[in-house]
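need the 3D shape of this:
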Amino acid sequence: MIIIDGHAHACGMFLNTNNVIDYMKRNNIYKIILSAGEPNSKKIYKLPYLAKIFKSSRLIYSNNLLTTIVISVSKMNRYLDQGNEKVALMAEECPEYILNTYWINPLEENCLQKMNDFLKKHSFYMLKMHQCWTKFDMDNIKFIVEWAEKNKTPIFIHLKSKDQVKKFIKLTKEYPGVTFILAHLIGIEEFDNTIGKNVYFDISCPLLHSIKMLKRAKDNFGAERILLGSDSPYGADNINLGISQLREIGMNDKEIELVSSKNIQKILGIN
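Predicted structure coming up:
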């Protein structure tokens, strides 16, 4: 079975290309979609499996508050431009293994210009936004969504709160031509069968979402709308745990193959 890690960061075990390739070969990972991470950090976080105890998105919302504080104190969000450049260079060095994202900060007035300038030097497969790193509101990103629609670029987004999840759902219905990927099943309880087929559900960092949440995603939207990821270095063995969770909710091998590779291959147009 082909495994594509649909969401990871260029730090920890993925700090440089040699680390990435070594890890991928040891863990039978075919490709990895890489985003900027904590600058120059080798740290790998061995997180507790709290989702065994806390069954809803409240766990992730609480974790979001902690993340927001850490970013506010550390100012790591100042280094997103350098992170985007680093990941692009890693992808250019190993294009058969690494696909890069562009992490955009909607709070910057010149964010579109910066992204267009970036595209003069590099390419990328996906846009990323994260409300704990840059405190934007879903009401204020339509200009980015319209850019993504025009340029046929998927948007991967980490939402901070239930209120923002509801705004996200509304936005995805306004832009059915844009592919959205919801990080970590955040707020899955708010999604029903009115949601469009342009929305996919990332299951990276399985330590933070429960089996109940994963089953809801599978029952309501099917395996063809779920994407495997690790969120490394936040967890040491997330890909294997994620696949184990898929088996736990009763997915067969064909469905697991969709989640592990075929869905993201279709979205990104890759082999």
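
alpha carbons only for contacts and neighbour counts from here, please
Will do.

count the residues that sit near the closest residue to Lys43 other than its chain neighbours.
Setting aside the residues directly before and after it, Lys43 is nearest to Gly12 in space (Cα to Cα, 6 or more residues apart in numbering), at 4.8 Å. Each residue near Gly12 was counted by other Cα atoms under 10 Å, and the total is 22.

check Leu119 too.
Neighbourhood size, Leu119 [other Cα under 10 Å]: 12.

against Ile3, how distant is it?
Distance from Leu119 to Ile3, counting by Cα to Cα, to the nearest Å: 28 Å.

for Gly229, see how far away Ile203 is.
Distance from Ile203 to Gly229, by Cα to Cα: 6 Å.

of those two, which one has the most company?
Legend: neighbour count by other Cα under 10 Å for Ile203 and Gly229, higher for Ile203 (32 against 27).

residue contacts, that one?
Counting by Cα atoms under 8 Å, 6 or more residues apart in numbering, Ile203 touches Ala183, His184, Leu185, His209, Leu214, Ile226, Leu227, Leu228, Gly229, Ser230, Gly242.

could you look up the SS state of Ile32?
Following DSSP: H, G, I helix; E, B strand; the rest coil, Ile32 is assigned to strand.

what's the neighbour count on the residue nearest to it when sequence neighbours are not counted?
Using Cα to Cα, 6+ apart and skipping the chain neighbours, the partner closest in space to Ile32 is Asp5 (4.6 Å). By other Cα under 10 Å, the residues close to Asp5 number 25.

what of Asn28?
Neighbours of Asn28 (other Cα under 10 Å): 12.

that one against Ile4, yeah?
No. Contact between Asn28 and Ile4 fails when scored by Cα atoms under 8 Å: they sit 9.3 Å apart.

one step back: next secondary structure after whatever helix or strand the residue nearest to Ile32 lives in?
If you go by DSSP states H and E, Asp5 is part of strand 4-9. Using DSSP H and E, the helix or strand that directly follows strand 4-9 along the chain is helix 17-26.

against Phe156, how distant is the residue lying closest to Lys55 once chain neighbours are set aside?
Excluding its sequence neighbours, the residue lying closest to Lys55 (Cα to Cα, 6+ apart) is Ser210, at 5.1 Å. Counting by Cα to Cα, the gap from Ser210 to Phe156 is 21 Å.

would you map the helices across the stretch 101-250 of the chain?
Secondary structure of the stretch 101-250 of the chain (DSSP state H, counting those that start in this stretch): helices at 111-119, 142-151, 162-174, 211-221, 238-248.

figure out which of the ones you listed is closest to Phe54.
helix 211-221 (10.1 Å; Cα to Cα).

who touches that closest one?
Taking Cα under 8 Å, 6+ apart as the rule, helix 211-221 contacts 51-52, 55-57, 185, 188-189, 192-193, 201, 203, 226, 245-246, 248-249.

please generate a structure for the following sequence too, so the two can be compared:
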Amino acid sequence: MIIDIHAHAAGDYSTVDSIKNMASKYNVEKIVLCTSPKNMQNLKEPPSMPFKQKPDSIYMMNRMNRMAYNHFFKDNGDGNRFVWNLKNQLPEVVIQFLWVNPLDTGHMNNLENNIRTYQPKGIKLHQAWSPFKIDGVEFKNLVDIASFNKLPIFIHLYSKKEVLKLVHFIRGNPNAVFIIGHMTGTDIFSESGVNLKNVYFDTSSSKRIQSSDIKQAIDIFGYEHIVFGTDTPYASIDEQIERIEQLKLSDNIKEHIYSLNAKRILALD
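Got it, this is the predicted structure:
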């Protein structure tokens, strides 16, 4: 069984029927779902980039994504409520992560109330969409609230500079739990010397991450710190599974990456 720890309520995960179909087709036990950008539900996998991508390509892509988000995406209502409605209809499959912009006073003023209302299993932050800084007071306030409520933070990091800031932040806040989207900055984390006991790395990406990158992360951080995600609809679930299968890992290691690590992080029975 698979727990997809990184997905958006769009495309194949935008309706009750499509979620059921995906769960059945790919043997997905649970889907950790957050809103798509500005609650757009008709998103599709993006076209291939006209250059060979590397793990560090995400920093350039972040700049492109921020421009698109600010200038081309239209607001489509409350994405957190949309995900909550899907969860209520499929409570056995959908797990909600609350999408938060730390710079939005509305989000922050209502954060604790929204945690009580939506009962999320985690918080989702995206620096390409929300230009908060890791060393900003807004981020620290959010982490304090998340930690108090025992919620992990899934974060999409924007730049190498922000990765370095997060390393410094973790050093001073070792009890906060972070899931790093797209394995961003693994080279920086591996060289930091910081205790990463509460840090996990999500395997999802489009063409940027290869099986060899996942294997390297397993060797450096341990398979207990790698979690499977698809970033649906931005990447193909078939491709994400194939990357893991190509590694010829033991059944025990695959089970941890596909589901057991996520169950531990999310405190699932």
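
the alignment partner in structure 2 of Asn252 of structure 1 and Ile257 of structure 2, how far apart?
Using TM-score structural alignment as the criterion, Asn252 of structure 1 maps onto Ser250 of structure 2. To Ile257 of structure 2, Ser250 of structure 2 is 11 Å away according to Cα to Cα.

then Ala146 of structure 2?
Counting by Cα to Cα, the separation of Ala146 of structure 2 from Ile257 of structure 2 is 24 Å.

of the two, who's got more company?
Shown here are Ala146 of structure 2 and Ile257; by other Cα under 10 Å, Ile257 has more neighbours (24 against 20).

spatially, what comes nearest to that one if we skip its sequence neighbours?
Residue nearest to Ile257 of structure 2 in three dimensions, not counting chain neighbours: Val227, with 4.8 Å by Cα to Cα, 6+ apart.

who's in contact with the residue nearest to Lys43 of structure 1?
So Gly12 of structure 1 contacts Ser41, Lys42, Lys43, Ile44, Ser232, Pro233 (Cα under 8 Å, 6+ apart).

which ones are touching the fourth one?
Which is Ile44 of structure 1. Contacts for Ile44 of structure 1 (Cα under 8 Å, 6+ apart) come out as Gly12, Met13, Ser232, Pro233, Tyr234, Gly235, Ala236.

what of the third one?
By Cα under 8 Å, 6+ apart, Lys43 of structure 1 lies in contact with Cys11, Gly12, Met13, Pro233.

same check for those residues, but in structure 2.
Retained in structure 2 (both residues aligned by TM-score structural alignment, their matches' Cα atoms under 8 Å) from those: Cys11, Gly12, Pro233.

what's the spacing between the counterpart of Ile170 of structure 2 in structure 1 and Asn198 of structure 1?
Matched to structure 1 by TM-score structural alignment, Ile170 of structure 2 sits across from Thr172. Separation of Thr172 of structure 1 from Asn198 of structure 1 (Cα to Cα): 7 Å.

between these two, what contacts are shared?
Val178, Phe180.

re earlier: looking at the contacts of Lys43 of structure 1, which one is closest to Leu127 of structure 1?
When the contacts of Lys43 of structure 1 are compared for distance to Leu127 of structure 1 (Cα to Cα), Cys11 wins out at 18.6 Å.

for the closest one, give its distance to Leu182 of structure 1.
For Cys11 of structure 1, the distance to Leu182 of structure 1 - Cα to Cα - is 22 Å.

cool, and Asn110 of structure 1?
Counting by Cα to Cα - Asn110 of structure 1 and Leu182 of structure 1 are separated by 25 Å.

show me which of the two is the more surrounded one.
Leu182 (23 against 11).

trace the more buried one over to structure 2, please.
Using TM-score structural alignment as the criterion, the counterpart of Leu182 of structure 1 in structure 2 is Ile180.

which ones are touching its match?
Residues in contact with Ile180 of structure 2 (Cα under 8 Å, 6+ apart) are Phe154, Ile155, His156, Leu157, Val199, Tyr200, Phe201, Asp202.

quick one: secondary structure of the residue nearest to Thr17 of structure 1 when sequence neighbours are not counted?
Nearest in space to Thr17 of structure 1, with sequence neighbours left out and distances taken as Cα to Cα, 6+ apart, is Met90 at 6.0 Å. Here Met90 of structure 1 is recorded as helix under three-state DSSP.

counterpart of Met90 of structure 1 over in structure 2?
Met90 of structure 1 maps onto Leu86 in structure 2, by TM-score structural alignment.

list the contacts for its match?
Applying Cα under 8 Å, 6+ apart to Leu86 of structure 2 gives the contacts Thr15, Val16, Val94.

what about the first one, how many residues close to it?
By other Cα under 10 Å, the residues close to Thr15 of structure 2 number 16.

now do the one 4 residues further on
Here the neighbour count serves as a burial measure; for Ile19 of structure 2 (other Cα under 10 Å) it reads 22.

quick check: it vs Leu33 of structure 2, distance?
Counting by Cα to Cα, the gap from Ile19 of structure 2 to Leu33 of structure 2 is 11 Å.

return the residues in contact with Asp202 of structure 1.
Asp202 of structure 1 makes contact with Gly6, Ile181, Leu182, Ala183, His184, Leu185, Ile226, Leu227, Leu228, Gly229, according to Cα under 8 Å, 6+ apart.

the same query, at a cut-off of 6 Å, please.
Leu182, Ala183, His184, Ile226, Leu227 (Cα atoms under 6 Å, 6 or more residues apart in numbering).

ok, Thr232 of structure 2 next?
Applying Cα under 6 Å, 6+ apart, we find Thr232 of structure 2 in contact with Ala7, His8.

what do you get if the cut-off is 10 Å, keeping everything else the same?
Residues near Thr232 of structure 2 by Cα atoms under 10 Å, 6 or more residues apart in numbering: 4, 6-13, 33, 36, 43-45, 204-206.

give the aligned equivalent of Gln127 of structure 2 in structure 1.
When structure 1 is aligned by TM-score structural alignment, Gln127 of structure 2 is paired with Gln131.

hmm, back to that, so which of the contacts of helix 211-221 of structure 1 sit within strands?
The strands, defined by DSSP state E, take in Phe201, Ile226 from these.

just the buried members of the contacts of helix 211-221 of structure 1?
Neighbour counting with 16 or more other Cα atoms under 10 Å marks Ala51, Ser56, Ser57, Leu185, Ile188, Phe201, Ile203, Ile226, Gln245, Leu246 as buried within the contacts of helix 211-221 of structure 1.
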